[in-house]
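Undergrad: need coordinates for the below:
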Amino acid sequence: MQSVSKLLRTSRAVRFQSTYTKPRTGVNPAYDEALKRLRQKELKDAQAKSASSAEVSALKKKYFDLAVEAEINDSEVLWNARHGNYDLSKPVYAHLKEQAWRARPLEILMQRLLQMYVLPDLLDPREVGIPPAQLNVALAETLLEPGSVIEPSEARKQPEIELTTFHEDTRLHTLVMVDLDEPHVEQQTFREQFHWVVANLPFSMSQTKTQISEGSELLAYIPPHPARGSPTHRYAFVAFEQPDGGKQRIENIEVSRDLVLREFAKQHHLRPVGLSFFRANWNESVDEVYRDVLKLAPPSYGQMPALRTNYFPSDDEYVSESALKNLRNYQYRAWAVTLFPRWMAAAQGTDMSANKYEFAAPNLITLTGLSFEIFDVFLLLLLMPDLAGPGPWWLYFAFGIGMWLYSTFDNVDGKQARRTGTSSPLGELFDHGCDALELHDCGDLTIIFLTTSTFFLSTWEEYHTGVLYLGYINGPTEVLTFAVFACFASGIWGPWDLAFMDAALFVTVLAAVFGHYGVCCWNVYKACKEQNRSFAATLPQLLQYVAYATSCYVWLTTSVSIFHNNHLVLFLVTSGIVFGRIVSKIILAHLTEMPFPSYTVQMVPLVVGAALSFFGLFSARTELLFLVISFLFVTVAYFHWALVVIERFCEFLGINCLTIAPRKNRKKAE
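TA: From the prediction side, this is the model:
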């Protein structure tokens, strides 16, 4: 009977609820007042509950701080912390461990993540910020340093994960392992590949290790397998805190290996809290992973697209390993005579060849000589920026002394190399490269084109004949000596304004055109004939200098500011560096038996500047800005190229550039 009556009451209640209509407000004042008081009570209850939760959190933090303060100076605690014995169930150890982690390991981790472009290639650094948790990855119980390079076979088994979160409550996390450098053949680039995804892993301050079986493995682990021919692969581990403060579980989601981590994290509202990574390259053990685990034939790639991490060419683009091996065939060959008496030509550098100066490296001597000319350029900028003069009498003596010292040191370096047994292909490249930079220290265009053209043709001739020809009147000796005496004469009697100088220059031009130019072409013709090569095929190689000289001439003759606003020195230095790169590349090609270089990117500013100036597109201000940018570009490009080439030469030949290594440390390239 009781069950029947209960059933009847329930039936009546259901009928009442289905027919009940909520009273409208504004009709019965008593009802409105009661409803108002009920809502106020609900609001107070909610505020009290929120306040109590905030108070609890504040009390927990206060307790944590007091517990740390109470034991922070305990000798046993400090000894344990210093030796890595942390009991993370106690607040003081959690505090000390977090301090130790943030003091050094966190800085190293962030530095390597950024330097090796894991961030931002994988995640936005602004979203990651400073990771609040320490993620450690261990392979076969060996803890990995972030960014370390391992053998792929070391990660054949599933890694062990340790996540120190520095919060007391247990939260759920998702662990993802990603390969950032999987080759994408169709797009000729790289893409991400998921290797492992495990969700719902519980971690807390006292629970830093968790069995994978406690979580939900959404994607089974596959070992690293960098393909043959691909570059170094970066394998990243990211620990995400799951939604709702780590309380919400992730269930029944599909995860494929070709996902993008950013999109995966955004879709499931995951917050990154810990990161780590290692790197790996292909070896034979990788093929076993393809055959046994992936059930695929091991791929093999050719030249993969370069993972460009800077704006400079690679070392191999400057000088390849195969080119360096040709340095074994190097043999310096020169033919030189001089009109000067033998005692005068040999006077330069007699003391430097003494045993007491054996420590001086030949290249250091060359560089020291060039520094005198650089010092003269600074004097020119300060005292005579328009190159018109007149300058103080001592300035001309400074120019003469600078050229004489440069010539002296330039002659000494070869003697020093032979005396100390340090002759090398690097010495010829260094010496002639400095010579090329030195040619633009004069403001007369005719003399500049005369010196650069003869130097270019001599270098072109040496490339094809293998011999450096220096005739009876050559630049390093006779011409420089004549220039030194001319500077001294200017210092004594003042700047020259004589028709004799024009006549001498005219005779020099005729001698170069009908003498030096013809001899160079004739020697190249004979070398081509002996080697059964076409002489006509070598003539287009001269167009590089024609383009250089034409660009300089057009820009200077149509410029609106170079002469009028005293920017000639800046232009000459810029064009001089460009010429130095052109000639140095030819010398490098000669030493390493590479093809003749027909182009250098440093020509671009000269050609563009000449075109803009010719068509009147420059104002005085924009031309100066373009000239400064061109100077910075060619300077950085030249010295980057020079440093890379010097480093590769030194490494291959087993020598130092600016010092003389002990004889027992020197070696020949094998």
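
Undergrad: could you use CA atoms for every contact and neighbour count after this?
TA: Noted.

Undergrad: next, count neighbours for residue 4.
TA: Neighbourhood size, residue 4 [other CA atoms under 10 Å]: 9.

Undergrad: give the contact list for it.
TA: Applying CA atoms under 8 Å, 6 or more residues apart in numbering, one finds that residue 4 lies in contact with no residue.

Undergrad: before we go on, could you also do this sequence so I can check it against the first one:
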Amino acid sequence: MVCAMGIFIYQTLDALDGKQARRTSSCNSLGELFDHGCDAFSTVVISVALVCSLLIGNFPVLLFLTCFTGMVTYYCAHWNAYITGTLPVNAFDVTESQVTIMLIHVVSAILGPHIWLTKIPKIDIEFNIIACVLVEMALLFVTLKALLVIQQGGQGKNGSTIANTSVLSPALPMFFLLFVACTLFLHSPTNLFHNHPCLFVLTFGMSASKITVNLVIAHVSKSPMVLIDSALLGPFILLINLYFRTIINDFHLMLATFAFSTFDVLYSVKSTCNQVCTYMKISCFTISPKSAPQ
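TA: You can find the predicted model right below:
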């Protein structure tokens, strides 16, 4: 129930911040960056909470797909915005997804999470598998829809992005991140994902959040996206360690990567907010009082 209440409060505040900004005449690029940056982090946490509530740990492939598809879907939405200049809104979007997840948490709180292990008569499949498959299908539908828009070209010169860069360039950091995650999932000698799924998802989720924030910054500022970023350093070291047959214990290295990625994200957000505030001559989390009419 705590998870459901947390998502409800977050979803409510997320819907109200824009209205409050317009009401106080404080709409700016910092607010957009902060809003979408928080959404990028919450996508990771909400995905982990969802698979925990559904007790999907006995199905590692489904758990992996559910968590990472959520990250990719959110990234593709902003990739779409970077190309077209407009963030897409679908009939079944963020709000509907959050309401569905809240209902799942409420059912788990009232009836107990083991209710999802009940098998559906005649087809002999647990409810949690059906729920995850439905969530996966919805995410894939939204992702494919965004990719189709991307394939059509952007609003820049000769079908480029709004920053007049290649429409395919944002795919590189996310592709590398997914490549490393899939490689570790399949070839880790200690079954790192199977034994520590939450740590695995959160570690790569921090890196995914950082590159998503970079994409949002590129969209807001209409500038080229940073493709080689410190967010990819941890996954790169994990890949090198795996290639040389785990010179360092991969669990300890994953812990170090999670700590570094978390610090890197927080430092980057703080630095970016300070730069935006200095450039625009505004204060973060502060609304200047309106001057009295002459």
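
Undergrad: tm score of chain vs chain?
TA: For this chain pair, the superposition-based TM-score is 0.80 by TM-score structural alignment, normalised by the length of the second structure; 264 aligned residues with a CA RMSD of 2.6 Å.

Undergrad: return the distance of residue 100 of the second structure relative to residue 193 of the second structure.
TA: 26 Å (CA to CA, to the nearest Å).

Undergrad: actually residue 238 of the second structure, not the one I typed
TA: 13 Å.

Undergrad: same check, this time on residue 275 of the second structure
TA: 37 Å.

Undergrad: what about these two, which has more around it?
TA: residue 193 (22 against 13).

Undergrad: so who does the counterpart of residue 572 of the first structure in the second structure touch?
TA: For residue 572 of the first structure, the aligned residue in the second structure is residue 201 (criterion: TM-score structural alignment). By CA under 8 Å, 6+ apart, the contact list for residue 201 of the second structure reads 44, 48, 64, 67, 68.

Undergrad: name the next helix or strand downstream of the helix or strand the second one falls within, please.
TA: Here residue 48 of the second structure, judged by DSSP states H and E, is contained in helix 29-53. For helix 29-53 of the second structure, the following helix or strand on the C-terminal side (DSSP H and E) is helix 60-84.

Undergrad: other SSEs contacting that following helix?
TA: Counting contacts by 3 or more CA pairs under 8 Å, 6 or more residues apart in numbering; DSSP states H and E, helix 60-84 of the second structure packs against helix 29-53, helix 127-151, helix 197-221.

Undergrad: how big's the offset between the last one and the first structure?
TA: Relative to the first structure, and after both are superposed, helix 197-221 of the second structure has an average distance of 1.5 Å to its aligned residues, where the measure is mean CA distance after the TM-score superposition for the first structure.

Undergrad: how big is the angle separating that helix from helix 60-84?
TA: 0 degrees (axes from the mean of the first three to the mean of the last three CA atoms, to 10 degrees).

Undergrad: helix or strand next in line after helix 197-221 of the second structure, which one?
TA: helix 233-243.

Undergrad: max-length helix in the first structure?
TA: Longest helix in the first structure by number of residues (criterion: DSSP state H): helix 29-71.

Undergrad: equivalent range in the second structure for it?
TA: By TM-score structural alignment, helix 29-71 of the first structure lines up with nothing in the second structure.

Undergrad: next, work out how far apart residue 594 of the first structure and residue 544 of the first structure are.
TA: Residue 594 of the first structure is 17 Å from residue 544 of the first structure, by CA to CA.

Undergrad: cool, and residue 6 of the first structure?
TA: 107 Å.

Undergrad: now swap in residue 100 of the first structure and tell me
TA: 61 Å.

Undergrad: and residue 506 of the first structure, by the same measure?
TA: 25 Å.

Undergrad: neighbour count: those two, which is higher?
TA: residue 544 (17 against 13).

Undergrad: what about the residue mapped onto residue 606 of the first structure from the second structure, neighbour count?
TA: In the second structure, residue 606 of the first structure lines up with residue 235, judged by TM-score structural alignment. By the measure other CA under 10 Å, the count of residues near residue 235 of the second structure is 25.

Undergrad: for residue 235 of the second structure, which non-adjacent residue is closest in space?
TA: Of all residues not flanking residue 235 of the second structure in the chain, residue 180 sits nearest, at 6.4 Å (CA to CA, 6 or more residues apart in numbering).

Undergrad: check which helix or strand that neighbour maps to.
TA: Assigned by DSSP H and E, residue 180 of the second structure falls in helix 171-187.

Undergrad: so which elements touch the following helix or strand past that helix?
TA: Past helix 171-187 of the second structure, further along toward the C-terminus, the next helix or strand under DSSP H and E is helix 192-195. The contact analysis (3+ CA pairs under 8 Å, 6+ apart) places helix 192-195 of the second structure against helix 171-187.

Undergrad: for the helix it packs on, buried residues please.
TA: The neighbour-count check on helix 171-187 of the second structure (16 or more other CA atoms under 10 Å) flags 173, 174, 177, 178, 180, 181, 184, 185 as buried.

Undergrad: which position in the first structure pairs with the fourth one?
TA: In the first structure, residue 178 of the second structure lines up with residue 549, judged by TM-score structural alignment.

Undergrad: can you tell me how far that match sits from residue 442 of the first structure?
TA: Residue 549 of the first structure is 15 Å from residue 442 of the first structure, by CA to CA.

Undergrad: before we move on, the earlier item: same check for the contacts of residue 201 of the second structure, but in the first structure.
TA: Retained in the first structure by both residues aligned by TM-score structural alignment, their matches' CA atoms under 8 Å are the following of these: residue 44.

Undergrad: any idea which of the contacts of residue 201 of the second structure is closest to residue 87 of the second structure?
TA: Using CA to CA, residue 44 is the member of the contacts of residue 201 of the second structure that sits closest to residue 87 of the second structure, with 19.7 Å.
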